[in-house]
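In: build the 3D model from these lines:
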Amino acid sequence: MTVQLKKPGASATPITLVTRTGLTELMLTLPEASRNWLATVGFKGAPDTFALIPGADGKLASVLAGVEHDAAPFALAALPGALPEGNYKLAAEGLQLGAEQAALSWELGSYQFDLYKPRKRPAAVLQMVSSADAQRGLALATATCATRDLVNTPAEHMGPAELAEAAQAVARQHGATFKQIVGDALLKQNFPAIHAVGRAATRAPRLIELNWGKPKHPKLTIVGKGVCFDTGGLDIKGAEGMRQMKKDMGGAANALGLAALVMAFKLPVRLQVLIPAVENAIAGNAYRPGDVIKTRQGLHIEIGNTDAEGRVILCDALAYGAEQSPELMIDMATLTGAARVALGSQLPALFSNRSELARELVDLGLKLDDPLWHMPLWHPYRPGIESTIADIVNTGKNALGGAINAALFLEYFVPESIDWLHVDLFAWNDGARAGRPVGGEAQTVRTLLAYLEQRFSAS
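Out: Model prediction:
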């Protein structure tokens, strides 16, 4: 942790926060030498910029840092890796940032995936008085960083078994029960679609399950797509498309991050987490285009393309979760390139069988700077996933509406009586921004958590 929840020491360098508009007023309170210095270095108070202000002895006396507003979740994220090593504190002057935002943004700005490549230098340390808000910020950052680590870890070291170990560690930390169904046991316990996708890999497919909470509380089921590597199967991807497929378990990583926060904050829910974990590999026993697979629910699905495997494994998990009639079911998945074409990498697609709920989440995501965007479950497109020899096919008739087709496919396995959210996310930063380095990312976790707190804390 680079945030220390302790009374700041006397030697900690103060950081004064300022917006562009607030800089003029703040300048009036500074000594002439400091004003001249800021003019010399050209500091304008822009977000994610800072100025080091020297004292009369030439040593660092204070820092001025530009922020967008007092609730920005990445307000301090540009500082930990750029400021000189040492201890810092937030000054009493200038803009006052919430303790949650301060702890969250500083910790996220300190993140680096250093499993294989050591850091060039330690991050600067922020000292701040312990409070419930500061502790919440650190908890959010911890879950985010853990999610990033899972996605960033190469498939060689993050296969289905390793993903199960990560889930078991989360369960152990929070007192949840853990179990998994592995390999051919999937067929015996009626998870044929998960088995079909993963059977060609040398690393056995599995269904991972966590359960937590009191029986009297409403049931919440979170499902995460855990394709630990996706070759595309027999419909093999090209080299460019396969390069980052270690991240195809990003839905599972985000589901675990969200579940960890639900348990850490002790939401009054009966939580079930389901992760179908597979590697979509190529071998003589790989499932084939044109195959028809019977699912747990009993529907037969025709395989139009083996590279549309995520929805195939999710359908068994969704059907299993629905058997216990949860009040709310959320699935998170790196499901379609079509969603990325429509919305880009930063904006996950949200589908729901409750339009008002989806719109509420869009507004909440914009407020929290953890966005997602409502897309339609457009039922007139359903004929596009009908099969001539089975109930449905896992691809549409063409490339149009690909993300919608995938969501319509999953909808077949969720009863209308259950509130359902389907998040088609990228789980990856393809460009660096403050606090968000290139690589694995937690997306919509903070927004979904805030919604769950609103919905269930009042129940």
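
In: from here on, contacts and neighbour counts on C-alpha atoms
Out: Noted.

In: helices or strands next to the helix of greatest length in the chain in the packing?
Out: Secondary structure of the chain per DSSP state H: the longest helix is helix 132-152. Helices and strands touching helix 132-152, by 3 or more CA pairs under 8 Å, 6 or more residues apart in numbering; DSSP states H and E, are helix 99-109, helix 250-264, strand 439-440.

In: out of the ones you listed, which is closest to Asp57?
Out: The closest of the helices and strands packed on helix 132-152 to Asp57 is helix 99-109. By CA to CA, the value is 28.3 Å.

In: what is the next helix or strand after that closest one packed up against?
Out: Note on helix 99-109: by DSSP states H and E, the next helix or strand toward the C-terminus is strand 125-128. Here strand 125-128 touches strand 3-5, strand 87-94, going by 3+ CA pairs under 8 Å, 6+ apart.

In: which of those strands sits closest to Asn280?
Out: strand 3-5 (40.0 Å).

In: give me the buried positions along whichever helix or strand comes after that closest one.
Out: Following strand 3-5 in sequence order, the next helix or strand is strand 13-18 (DSSP H and E). Judged by neighbour count (16 or more other CA atoms under 10 Å), strand 13-18 contains these buried residues: Thr13, Pro14, Ile15, Thr16, Leu17, Val18.

In: which single one of these is nearest to Val223?
Out: Ranking the buried residues of strand 13-18 by separation from Val223, with CA to CA as the measure, puts Leu17 on top at 40.2 Å.

In: how about this one, so we can line them up?
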Amino acid sequence: MTPQFADPTAPALPIHVVEDGGQQAWAQDQPPHVQAWVAANRFTGALGTHLLIPGPDGALVAVLAGYGTPATRARGRFHLAAMAAALPEGAYAIACGLPADAAQTEALGWLLAGYGFDRYKDQTPAKARLAAPDGVDADRLLAIATGEYLTRDLINTPAADMGPEALEQAARDLAAQHGADITVTTGDDLLTQNLPLIHTVGRAAAQPPRLIDMTWGDAGPTLTLAGKGVCFDTGGLNLKPGASMGLMKKDMGGAATVMGLAQMIMALKLPLRLRVLIPAVENSVSASAFRPGDILTARNGKTVEINNTDAEGRLVLADALTLGAEGTPDLMISMATLTGAARVAVGPDLAPFYTDDDAMAQALTLAAARVADPVWRMPFHTPYESMIEPGIADLDNAPAGGFAGSITAALFLRRFAGDTPYTHFDIYGWQPAPAPARPKGGVGMGARALLDALPGVLGL
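Out: Now for the predicted structure:
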């Protein structure tokens, strides 16, 4: 599917946005039959409601959209998107009532409401198209929505059709679309190229592990994105129970999110040099699977004691981050569906992130509020470093005790970022229940906040 605004030159039905209790003020300037219709339908402007307004001949002439109160709007986002699937097919345009500072978000929400995952079954997407409201950057919103569609498609595709080979092909397609360069290191070549942790985690699978390395841009500051591409996670020899394995097709959500962000960056032609690193593996069970108690040596020479083969995402990212840091980028960001601890801490709607840079944290927080992509800063709590030091090796991939699981995973990854300015996202990547502009299924988290923050952070 491709996100689209309505043709701005085509006739469009007006949408009048009305706050809770504002229906009488709006109706007083309308013809008597409209006033009577609004009163008869008891429309009040409550958030999430709408009312079709017929003309004297019964044909639809306008729509009232309830916009609630600031308090009710604070409980969610993309409020107008709820109408997109409910309205009759056609073109619509905002006529009045929408605050100027909300136009960008509501227009994006409408685009995102048009998404449907139709690879295996025909879907009926919303057929009510919105004309880009005055003052919004339509091209930018379309680029953002296209990136989000890509992320959702990748996460929603089951592992049978989105293994390491398919993830590589998706990256190649993205590179070809934007004229980026791409190299892929596969199988035993990972050992030759000193990427041993990626090889170890993925060697038990039918499809060999690989590192996808995409570069784009020839001027400006350097940005490296690393995304966890565990296409399915059985837990390895620490085998997950069935209920915990059910959503593991989304364990490549970090890779899907950085690919969506890369799509946005390249489509918008941001003046920077981009590198995307994706370790693509499947964590499977076989005679060649790595074992609890094994001690592995990472690309940077650090040894890692394996105390749980289900803590594999930090291993594949470790090699990718080391490689990324060798290029001395101005900023390096990793994204991963890394720990259940993050989900427990902040739930599925917030994207928790870690950084030692207060300016970066503030930029992300402000950007998240502007673009309705909520994030939450978590602490790189250095006193917990001892928890990831087992004594028998430099690092422990799964400290015992269960305390601060998201923090210790982030601290583990920080050991591989070197001196590079580094931010890590520990996202959920899944919408557990339908919400406006976000159907149940895969979802991007943090990408739009990053996109909005990058110009200030990198001085673009």
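
In: just tell me which of the helices and strands packed on strand 125-128 of the first structure ends up closest to Phe265 of the first structure.
Out: Phe265 of the first structure lies closest, by CA to CA, to one member of these: strand 3-5, at 18.6 Å.

In: how big is the offset of the closest one relative to the second structure?
Out: By mean CA distance after the TM-score superposition for the first structure, the fitted strand 3-5 of the first structure averages 4.0 Å away from its aligned residues in the second structure.

In: translate Ala361 of the second structure into the numbering of the first structure.
Out: Aligned counterpart of Ala361 of the second structure in the first structure: Ala358 (TM-score structural alignment).

In: how close does the strand or helix carrying its match sit to the second structure?
Out: In the assignment (DSSP H and E), Ala358 of the first structure maps to helix 355-368. Following superposition, helix 355-368 of the first structure is found to deviate from the second structure by 2.5 Å on average (mean CA distance after the TM-score superposition for the first structure).

In: just checking, what packs against whichever helix or strand comes after that helix?
Out: Downstream of helix 355-368 of the first structure, the next assigned helix or strand under DSSP H and E is strand 373-374. Taking 3+ CA pairs under 8 Å, 6+ apart as contact, the helices and strands that strand 373-374 of the first structure lies on are strand 349-352, helix 355-368.

In: reformat these as TSV; add mean neighbour count and distance to Leu377 of the first structure.
Out: Shown next, in TSV, are these (neighbours: other CA atoms under 10 Å; distance: least, CA to CA, whole Å):
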stretch	mean neighbour count	distance to Leu377 of the first structure
strand 349-352	24	6
helix 355-368	16	9
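
In: what about those, which gets the closest to Lys214 of the first structure?
Out: Of these, nearest to Lys214 of the first structure by CA to CA is helix 355-368, at 25.3 Å.

In: contacts for that closest one, please.
Out: With CA atoms under 8 Å, 6 or more residues apart in numbering as the test, helix 355-368 of the first structure has contacts from 72-73, 350-352, 371-374, 421, 444, 446-448, 451.

In: ok, now stretch 177-192 of the first structure?
Out: Residues contacting stretch 177-192 of the first structure (CA under 8 Å, 6+ apart): 164, 167-168, 171, 194-195, 199, 204-212, 293-296, 316.

In: just the ones in strands from the residues you listed, please.
Out: The strands, defined by DSSP state E, take in Arg206, Leu207, Ile208, Glu209, Leu210, Asn211, Trp212, Ile293, Lys294 from the contacts of stretch 177-192 of the first structure.

In: can you find the partner of the fourth one in the second structure?
Out: It stands for Glu209 of the first structure. Under TM-score structural alignment, Glu209 of the first structure pairs with Asp213 in the second structure.

In: how about the contacts made by its match?
Out: By CA under 8 Å, 6+ apart, the residues touching Asp213 of the second structure are Ile182, Thr183, Val184, Arg275, Val276, Leu277, Ile278.

In: in a helix, the first one, correct?
Out: No. The assignment for Ile182 of the second structure by DSSP: H, G, I helix; E, B strand; the rest coil gives strand, which leaves it out of any helix.

In: fine by me, thanks again.
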